[in-house]
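Visitor: Just the structure for this:
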Amino acid sequence: MKTKGFVIPHEHGAWAMVSVPFLFGMMAGQPQWLHLPLFMGWLFLYLSSYPFLQLLKRTTNREHWLRWGLIYGAISLLCLIPSVILNPSLFYFGPLLLGLLMINIWHTKHKSERAMLNNICAILIFSVGGPAAYLLSGGGWDRTMALIMLFSFLHFMGSVFFVKSVFRERKNLRWINYSRIYHVVVLIIPFIVGLPWLFIAFIFSTVRSFIFAGEIVRPWKVGIIEIIGAVQFLVLSVAIIQQ
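Guide: Modelled structure (predicted):
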């Protein structure tokens, strides 16, 4: 939406997706001062993607979308430069992000943004912030980095299933069952990867799905539920993965 000339993304859940994986990766290692400009660069990279994607969909106010896409993109570039110069390994995330973004662009041009593949790629993009922050925290291309990426992705995919099951697919019994099956399977994955106690971080999401899926839930209540879920996921995941 447009507010006082500014372009602000209206996907409120995306703010948690931008910040939670990043904080997860940062707190799993040793926080550095470079995390601040890296996060700002990451945030403005997301902000720049929104007007550019709108530019592909809309035929009006194209100069407006282009202007704000370039402004946000320029700010992102300036913020990312210090971190990338001091840690060139961050460049390796570029091709992955670009490939996933191309899939998002394809779905946007074909007006199929709600497709599951598009959702998966979008959440993978957000989840990359965790490994990048972890690498800057003194971590390496190791098992912990992979787990940060994996569990960030699993948590926010659960959000996709949950939100659809209380809004767009609320009357779709098949989708409600998919959501509940997904959340049960996610509880098992920590045991498979050797971090059994991490299943605790997904209990809230699973209970949420079984209680509210298919029910009429006001948007503000869904927002509160999602905020609580994201915070408890971050706190518990960091505490467990550091052991």
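
Visitor: drop to CA atoms for contacts and neighbour counts, all remaining ones
Guide: Will do.

Visitor: Need the nearest residue in space to Leu78, chain neighbours excluded.
Guide: Distances taken as C-alpha to C-alpha, 6 or more residues apart in numbering put Gly41 closest to Leu78, at 7.4 Å, once the chain neighbours are dropped.

Visitor: Same check on Ile240?
Guide: Excluding the flanking residues, the one nearest Ile240 by C-alpha to C-alpha, 6+ apart is Leu198, at 6.3 Å.

Visitor: give me the number of residues near that neighbour?
Guide: Residues contacting Leu198 under the criterion other C-alpha atoms under 10 Å number 23.

Visitor: Pull the contacting residues for it.
Guide: Each residue near Leu198 by C-alpha atoms under 8 Å, 6 or more residues apart in numbering is listed here: 190, 236-237, 240-241.

Visitor: Can you lay out the residues you listed as CSV showing secondary structure and neighbour count?
Guide: Below are the contacts of Leu198 laid out as CSV (DSSP: H, G, I helix; E, B strand; the rest coil; neighbours: other C-alpha atoms under 10 Å):
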residue, secondary structure, neighbour count
Pro190, helix, 19
Leu236, helix, 16
Ser237, helix, 23
Ile240, helix, 16
Ile241, helix, 16
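
Visitor: Considering those, which is situated nearest to Ser179?
Guide: Among the contacts of Leu198, Pro190 lies closest to Ser179 (C-alpha to C-alpha), at 18.3 Å.

Visitor: From Pro196, how far off is that closest one?
Guide: Distance check for Pro190 against Pro196: by C-alpha to C-alpha, to the nearest Å, it reads 5 Å.

Visitor: same thing with Gly214?
Guide: Per C-alpha to C-alpha, Gly214 is found 30 Å from Pro196.

Visitor: what's the distance between the residue nearest to Ile240 and Ile148?
Guide: If you measure Leu198 against Ile148 using C-alpha to C-alpha, the figure is 11 Å.

Visitor: Before we compare anything, build this one as well:
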Amino acid sequence: MASRALRRWLPQQHGAWAMLLVPLLAGMLLAEPSPWHAVLLAAWLLTYMALFHAQQWLRLRRHSRNPRAAGRHTRPALVFTAALLPLAAALVIHAPWLLLAAACALPLLAVNCCYARANRERALVNGLVAVVPACGVLPVAVLLGGGTWVQAGLPALACLLYFIGTVWYVKTMIRERDSRAYGWASALFHGAALAVAWLCLSPWLTAFFVVCFARALVMPRLGRMRPAAVGAVEVVLSVLLLTAVVVAYG
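Guide: Predicted coordinates for the structure are as follows:
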């Protein structure tokens, strides 16, 4: 019973957790350790969970035939928001510039809400838009630890390139596995990401993007894979990305 309730409250979007945590952890590890990083981590996760349930409420309110389906997300959304507010207030009092960061993220989050309301959460554009604020938390964590924009720029670019590539790649493995257009687009993006890594990033990240490019070319040709297997590969690559970023720029 408890595990069922936990599944209802915690989002089961496993790929989203990696995208949320890797840039944030990278920013924390690249900066000087600060107690405010713990507050930021808690606030960041609460923001995601509150938004997830709010978006599910928006989606189900319009598209579910079950009149009670949307209501199941009301309480989690309110509880997570209530837990978030004091943490957000403390962060803003400590670092008022966080209001500007939040203002930059709001239009992107609004796009995600619009896609949820239209029941098109799996749309390519929706996934690509979600990557930007997720990677944007890296410079926030760096600045909160006393770092600089210069220190945060290249690591944030590395995360952005990887997670945008992952959106394309996962499409070619699951929903668009029979689409040649998606396959070519994924391969071209990963090739471009590798070129950017070679020109702008470190040798460690160049080697990492060689692996990403190879998996974008080879894995779709291996036939159907279960989503769990696709996700497991991305978890391993996410850990490798975090390691490469910290080794290269830490």
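
Visitor: Would you pull the TM-score for this pair?
Guide: TM-score for the superposed chains, counting by TM-score structural alignment, normalised by the length of the first structure: 0.91, backed by 240 aligned residues with a C-alpha RMSD of 1.9 Å.

Visitor: circling back to that earlier point, what about Gly214 and Pro196 of the first structure, which has more around it?
Guide: Gly214 (22 against 14).

Visitor: which SS class is the residue lying closest to the more buried one once chain neighbours are set aside?
Guide: With sequence-adjacent residues excluded and distances taken as C-alpha to C-alpha, 6+ apart, Gly214 of the first structure is closest to Arg170, at 4.4 Å. With DSSP: H, G, I helix; E, B strand; the rest coil as the basis, Arg170 of the first structure sits in coil.

Visitor: counterpart of Arg170 of the first structure in the second structure?
Guide: Matched by TM-score structural alignment, Arg170 of the first structure corresponds to Arg177 in the second structure.

Visitor: can you pull the buried residues of the longest helix anywhere in the second structure?
Guide: Ranked by number of residues, the top helix in the second structure under DSSP state H is helix 35-63. The neighbour-count criterion (16 or more other C-alpha atoms under 10 Å) identifies 36-37, 40-41, 43-61 as the buried residues of helix 35-63 of the second structure.

Visitor: list the helices and strands it packs on?
Guide: helix 14-30, helix 74-94, helix 98-117, helix 124-144 (3 or more C-alpha pairs under 8 Å, 6 or more residues apart in numbering; DSSP states H and E).

Visitor: packing partners for the following helix or strand past the last one?
Guide: On the C-terminal side of helix 124-144 of the second structure, the closest following helix or strand by DSSP states H and E is helix 149-173. The elements that helix 149-173 of the second structure packs onto, with contact taken as 3+ C-alpha pairs under 8 Å, 6+ apart, are helix 14-30, helix 124-144, helix 180-200, helix 203-218, helix 227-249.

Visitor: redo that, cut-off 7 Å
Guide: helix 124-144, helix 180-200 (3 or more C-alpha pairs under 7 Å, 6 or more residues apart in numbering; DSSP states H and E).

Visitor: out of those helices, nearest to Gln12 of the second structure?
Guide: With C-alpha to C-alpha, the closest approach to Gln12 of the second structure among these belongs to helix 124-144: 15.8 Å.

Visitor: which residues of the first structure does that closest one align to?
Guide: Here helix 124-144 of the second structure aligns to the first structure at residues 116-136, judged by TM-score structural alignment.

Visitor: Tell me which residues are up against the matching stretch.
Guide: 17-18, 21-26, 28-29, 35, 90, 97, 100, 103-104, 107, 145, 148-149, 152-153, 156 (C-alpha atoms under 7 Å, 6 or more residues apart in numbering).

Visitor: and the end-to-end length of that stretch?
Guide: Stretch 116-136 of the first structure stretches 31 Å from its first residue to its last (C-alpha to C-alpha).

Visitor: tell me the SS of His10 of the first structure?
Guide: Assigned with three-state DSSP, His10 of the first structure falls in the coil class.

Visitor: how about it, what's its match in the second structure?
Guide: Aligned partner of His10 of the first structure by TM-score structural alignment: Gln12.

Visitor: That match: how many residues sit nearby?
Guide: Neighbours of Gln12 of the second structure (other C-alpha under 10 Å): 10.

Visitor: again, but for Pro107 of the second structure
Guide: Quick note: Pro107 of the second structure (other C-alpha under 10 Å) scores 12 neighbours.

Visitor: That one maps to what in the first structure?
Guide: Correspondence of Pro107 of the second structure to the first structure, assessed by TM-score structural alignment: Gly99.

Visitor: Against Trp106 of the first structure, how distant is that match?
Guide: 11 Å.

Visitor: same check, this time on Pro51 of the first structure
Guide: Going from Pro51 of the first structure to Trp106 of the first structure by C-alpha to C-alpha gives 15 Å.
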